[in-house]
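>>> I need the structure of the sequence given here:
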Amino acid sequence: MSNESVQSETHSKTARLVEISNQNCIAIVMIDNPPVNALSAQLRAELFEALTTLADDEDVLGIVIACSGRTFVAGGDIGEFGTPKQLEPPLLPDLCTLVEAIRKPIVAAIHGTALGGGLELALAASFRIVHTDAKLGLPEVKLGFIPGSGGTVRLPRLVGPEKALEMILSGSPISAEDALASGLAELVSETNLLADSVTFLRTFLDTKAGDLVPLRERDDRFAATRADPSRFEALAKGLIAKVRGLSAPIACVEAVRNAFVLSFDEALREERKIFLQLVSGPESRSLRHLFFAERQSNRTRKDIRARTVKRIGVIGAGTMGGGIAMSFANAGFSVTILEMSDEALSRGLGIIERNYAISVSRGSLSAEARAERLARLSPTTDYGALAECDLIIEAAFEAMDVKRQIFSQLGASTKPGTILATNTSYLDVNEIAEASGRPQDVVGLHFFSPANIMKLLEVVRGNKTSPDVIATALDVARRIGKVPVVVGVCHGFVGNRMLTARAMENEALLLEGASPGQVDKAFTDFGWPMGPFQMGDLAGLDIGWRNRKAQGKTALIADALCEAGRFGQKTGRGWYLYKDGSRDPQPDPEVDALVEGAARRQGITRRAIPSDEIVERTLFPMINEGARILAEGIAGRASDIDLVWVYGYGFPAGKGGPMFWAAQQKVIDIPTRLDHWFKNTGREIFRPTRELETLLR
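Predicted structure coming up:
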């Protein structure tokens, strides 16, 4: 499914989407359904009609299916999902069956992207000729279902089950060169795709017309896997481990396995059955919600032009600054990194070099690419070196006086129009902006650690931030592969403000009878990659400790751990014990004793706490805070909050984000829950807002 598969509203629904021409017995079926030739109900009907006519035309010896515009069929029409249009015949499986059944050679001439249903249509053809710019893939798993029109059955017959499994489970497209090498394509066209496709078809008709073997009758790519399926099963196990908690990847493995275990028709029937089960399920609804949320968060007003950004400045070469610099260098930007001393600069560059070296050792980055990225970094201790930068991102220590000083200097020394961004996690962007003397040029760009990996970017809009600065921030975010979400100014913005609300129950649960391991297990069973205590140990407990002290706040157990020098993994002790440098958390009797002693002193009678209570007592206060954030206009849409939590904090994507998940929980009676918890704890867990009650109604 292409990110652009929803059709343009301006395209006439009555215009013909398929035209046929003839070049000396070769029929050219030209699809024209802008902007991305998505397989709408109208296009399916017209294409089915055209191919049915050509199948019976004795003057037609071969067929080329091609597309006008910038791409081949880029996928199904996502805009028709869940509507009657989606079920209008002919369905895509019927169209693919027709293409396959026509006893004439058919070439799919592919340029741009052939994704999802677009690639499934091409797989049903006899041959695939691809332009050098083509990308081919089956990304359905990213929307919570499997290819449902023969993709899991036909693709393995061309590229082998192992290659097919990698493509289908990753959902990522492959290049034209890869398609040729793997057997998915017969030829790569470097010039005129249509002419090359016609020439290929004529040559086949002149020399090999009798050798057209339907794909359903080819299973030579299965021989090795059938003889020894262990490699396939090991590959499947490894790929599934990377996407735990989701059912669609498991179903993809089953469907590809069916391709070489069952007959062709049986495998097709099973594929369709699995597809229909998944596409109507909660996981797919959640992932489709996130798909549209991401599209919406990227939109900017068409009348606002982004500023030109070519050179980046980053102030601070620590963990966050280094990660930000890598994000831009990876995307091809030239980056100037500023530090206050040569020692700090050398230390930061050393970490960046080690990070790239690790990528090279793992095979995810070539040595040449590593050298190119490092060459884009220009280290300096001189503010003057930032003079030509178009965007400067400050990633200094989280203290207002430090940031005000930096922005005062930047405001006075940088060229007009340079965008000045702060990476603050909590501080007031408006106060920082005023220190610059040019608040219209200031924006918050809150990256998440590790910045070169995490996809979320909170774009913090100050009171005086210019609209073209926001447009530029969104444009730059897309260019470096981030998911940007525009938020307003408040303490912690969206993500950290809600995280604070969630964390308020963590220690209370411990004092009342839960253990760190039990709380973390409740979280991972829900679908989080890890629980709050394990996450705290990974990030470092001293970070939260410093933040609490700056706000005059305390946390009974966490503060005691920090006072004892227990900062998490980096000290070998935190909420858990990490023996001999291991990252494997082990329960620590000292922590249990600390918690039990604190509970005793506060007169708390400890009890067994069920997992569902742990989940609800931590999630609903945070969702309640999200409802407040919406009411205050800090976030523009509930779906924006969902993006923040899925891409920044690991909320399980299969549940769609906290606000979407909460809206599905119609059976939860919050007043009854609050009354129950009050009887157990003697205190008000949280006070629900009207917005939360509306969300759950």
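>>> C-alpha from now on. contacts and neighbour counts both.
Will do.
>>> Could you verify that Ile129 is part of a strand?
Yes - under DSSP: H, G, I helix; E, B strand; the rest coil, Ile129 falls within a strand.
>>> Could you give the number of residues near it?
28 (other Cα atoms under 10 Å).
>>> Would you mind measuring from it to Lys163?
The gap separating Ile129 from Lys163 is 19 Å, by Cα to Cα, to the nearest Å.
>>> Sequence B follows; please return its structure for comparison with A:
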Amino acid sequence: MSAINLTTKKIGNDEIAILTFDLPNEKVNKLSTPVMTELKAHIEKLQTSNYKMVVFKSAKPKIFIAGADIEEIQKLKTPQEVQVAVSSGQTIFNQIEDLPMPTLALVHGACAGGGCELILACDYRIATDDSSTRIGLPETKLGILPGFGGCIRLPRTVGLQASLDVILAGKLLNPKKALKIGLVDYVVHVNLLDGFAETQIQKILAGGAKKRRKTFQPRGVVNKLLEGPLKGVVFKKAREGVLKATRGHYPAPLAALDVVRKTYGMSDRTRALQIELEHFAECAVTDISKNLIHVFYLTEMVKKQTGVSSDVKGKAVKQLGVLGAGTMGGGIAYVAADKGIGVRVKDISYEANAKALKHARDLWAKLVKKKVIDNYQFTQKMALVSTGLDFAGFKNLDVTVEAIVEDMGIKQKVIGQTAAEMREDAIIVTNTSSLSVNEMAKGHPRPEYFAGMHFFSPVHKMPLVEVIRGEKSSDETIATVFELAKKMGKMPVVVKDGPGFLVNRLLLPYMAEAAFLLAEGMSVEKVDKAYVNQFGMPMGPFELMDSVGLDVCVKVLNIFRKAFPDRVEVPALMEKLEKNKARLGQKTNLGFYKYEGGRKTEVDQSIYAELGISAPTNPYSDQECLERGVFAMINESALALDQDKIVDTPHEVDLAMIMGTGFPPFRGGLMKYADTIGADYVRTQLTKYATERKANRLKPSSKLVERADKKARFYN
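Predicted coordinates:
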């Protein structure tokens, strides 16, 4: 079956060709080798045709072209293989650019990577204003760079600064932003696209059907300076920005910057594309690129999953209840309403409900200020959130999220009350971070309609949701909650009930180990910097504890110790910290660090004396600090996977740790990283640290030892 259909249309006395992308049996269009071969055949016929214009469009409802076939790129092993594969794509896009008649791209839906590079080879571009329409070059997020001419054509189309903003960060722009920078020529409503396009085609044909070689001319004095005499400053600042954002762990943005720097203003297209090709090939064969593509596939897997192994489908959720209008409840209400779900928030006071409304209002107000949404959309979203002190309207709700105080007795009571006020087939989920879902389900008269839905804070930023399956949760309940999480823009991972579920179970030994390092003479700064600068974590363990809340950390650690007394230790200094209610972390503006207006300023040096420990002498190497923390997580992962079956596969561990903790994506995830260094090395080092530091908690677990003995990988 054909992936590209060629049809014709008469406009006046002129005939135009329309190439429609529609990859058979796929939800998206992608530029695989067979598709590119077919495209090349069409273009070569068009080169000698009498058509007055060529239009590119898609038959997919929300997709123009999602990009190249990532699987093909992942399989390429040498720079030479990459160059052969990618150069053919460059040739085809050159042929599009060089067609004798003008070309027009009609963009509705995702237009990413190779899709964006294709429309850049066209003369004219019209996009819809639909929320699904996103245009850009996300290649650097996969450890590569645009390779079909994007590094060459985008700067020439939109200018140096705007192109660097898109290419280096791997951005996908909404239609308004794409129009503003000149990436598209017009933005129209999807229902008006065909009619508007025909009008524009008539104008182009009436004007002589001329090709359009758009050369960017900087507008305004400042832009002219930045494009001319101060061009070097632009590249210098861009490089500094990349290094600040990536700390040098991601080579692709720097390689892309190098390509733009070398080719911007170059008249020789062949040489410019060769430079792009060489840099692309170097990046594509790196372990970092392979790891980032692995992470990409983890996210793609979730899109195809339902959360259950059976064929049971989840129910549609149009109305959501939220019990508790605190920070978590307000955040949950916001992300649900932002995706078009009606939300009813219930708390025990008007003041609490008002805070939830304000939380949502403030977040949408920021989007209005950034021109992501307009005032009409703001009003629409706010109208989806209502509040109350009673259960009025709960009979209309499909799902209710419980986000009240972390007290088992209170939760069970409230869950029972709520179930009595809802339809019998309605679902209740708990947002608990530490309490047993199975135990909590005893408060529900129909526990098959109960599960966990653990959001991470701040809710509007953190992508992970742990969907916790209780012993009596039905497949339909889990599938419904799984789909609800996706509808809310989150990445769901189904986990079995157990202490700490998955993420906290792995994270708490890591944070506890940082506290032991502190007690043994390491400084807060040195440990955190090692994790951030060397390992690539978004923040060090001490800053993370401040963010979570020191009281919460100690509370969950104690739950963890009670569950696993043979291997979990709680540092004495953590219990000292919990007693100081003025030093609970970011929420009290004082923890390991000082905070002003929610922003970290500096380490509070008085913390050492307060904890009764001497000034730090930093007796250990960065390597030991990193390995003790990270290997503690790997050790616990082996038990969670192989013994307790908290999740089914290492894929879920990696996805959860990346989306829930910011584990460095360029390392591929915790399990991928464990495979990189090998279970035997992890066992050897943990044995060494357990012996030398008299730390029984660091002894290799039985399941890790089994893997080391068998030289088994987490990924087969």
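>>> Now do stretch 542-553 of structure 1: distance to the chain's middle.
When distances are taken as Cα atoms, centre = their mean, to the nearest Å, stretch 542-553 of structure 1 is centred 31 Å away from the chain's centroid.
>>> quick one: contacts of it?
For stretch 542-553 of structure 1, contacts defined as Cα atoms under 8 Å, 6 or more residues apart in numbering pick out Thr554, Ala555, Ala558, Asp559, Cys562, Phe567.
>>> can we see that at 7 Å?
For stretch 542-553 of structure 1, the external contacting residues (Cα atoms under 7 Å, 6 or more residues apart in numbering) are Thr554, Asp559, Cys562, Phe567.
>>> Let me know the secondary structure of the first one.
For Thr554 of structure 1, the reduced secondary structure class is coil; criterion used: three-state DSSP.
>>> Setting the sequence-adjacent residues aside, check what's closest to it.
Among residues not flanking Thr554 of structure 1 along the chain, Arg548 sits closest, at 6.0 Å (Cα to Cα, 6 or more residues apart in numbering).
>>> about what we covered before: can you select the buried ones among the contacts of stretch 542-553 of structure 1 for me in PyMOL?
Per 16 or more other Cα atoms under 10 Å, the buried members of those correspond to this PyMOL selection:
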select buried, resi 559+562+567
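>>> how much space is there between Gly115 of structure 2 and Phe148 of structure 2?
Per Cα to Cα, Gly115 of structure 2 is found 10 Å from Phe148 of structure 2.
>>> Comparing these two, which shows the higher neighbour count?
Taking neighbours as other Cα under 10 Å, Gly115 of structure 2 and Phe148 compare with Phe148 leading, 29 against 25.
>>> and the more buried one, that one's in a helix?
No - Phe148 of structure 2 is assigned coil when assessed by three-state DSSP, not a helix.
>>> For Leu31 of structure 2, see how far away it is.
Distance from Phe148 of structure 2 to Leu31 of structure 2, by Cα to Cα: 11 Å.
>>> so which of the contacts of stretch 542-553 of structure 1 comes closest to Asp525 of structure 1?
For those, the closest approach to Asp525 of structure 1 (Cα to Cα) belongs to Phe567, at 25.6 Å.
>>> Hmm, Leu577 and that closest one touching each other?
No - counting by Cα atoms under 7 Å, Phe567 of structure 1 does not reach Leu577; the two are 10.8 Å apart.
>>> which residues are in contact with stretch 386-394 of structure 2?
Stretch 386-394 of structure 2 has contacts (Cα under 7 Å, 6+ apart) with Val343, Arg344, Val345, Lys346, Asp347, Ile348, Ser349, Asn353, Glu421, Met422.
>>> Let's see that with 10 Å instead.
Here stretch 386-394 of structure 2 makes contact (Cα atoms under 10 Å, 6 or more residues apart in numbering) with 319-323, 325, 333, 342-350, 352-354, 356-357, 400, 417-423, 426.
>>> Now find how far off-centre that stretch is within its chain.
Computed by Cα atoms, centre = their mean, the chain-centroid distance of stretch 386-394 of structure 2 equals 33 Å.
>>> For it, what is the spacing between the initial and final residues?
Start-to-end span of stretch 386-394 of structure 2 (Cα to Cα) is 12 Å.
>>> repeat for stretch 606-613 of structure 1
Using Cα to Cα, the span of stretch 606-613 of structure 1 from its first residue to its last is 15 Å.
>>> Kindly report the same for stretch 664-683 of structure 2.
Taking Cα to Cα as the criterion, the two ends of stretch 664-683 of structure 2 lie 22 Å apart.
>>> sorry, back to before: spit out the residues that contact Phe567 and Leu577 of structure 1 alike.
Overlap of the contact sets of Phe567 of structure 1 and Leu577 (by Cα under 10 Å, 6+ apart) consists of Asp537.
>>> and of the contacts of stretch 542-553 of structure 1, the nearest to Asn423 of structure 1?
Checking the contacts of stretch 542-553 of structure 1 against Asn423 of structure 1 by Cα to Cα gives Phe567 as the nearest, at 23.5 Å.
>>> To which residue of structure 2 is that closest one aligned?
Aligned counterpart of Phe567 of structure 1 in structure 2: Leu584 (TM-score structural alignment).
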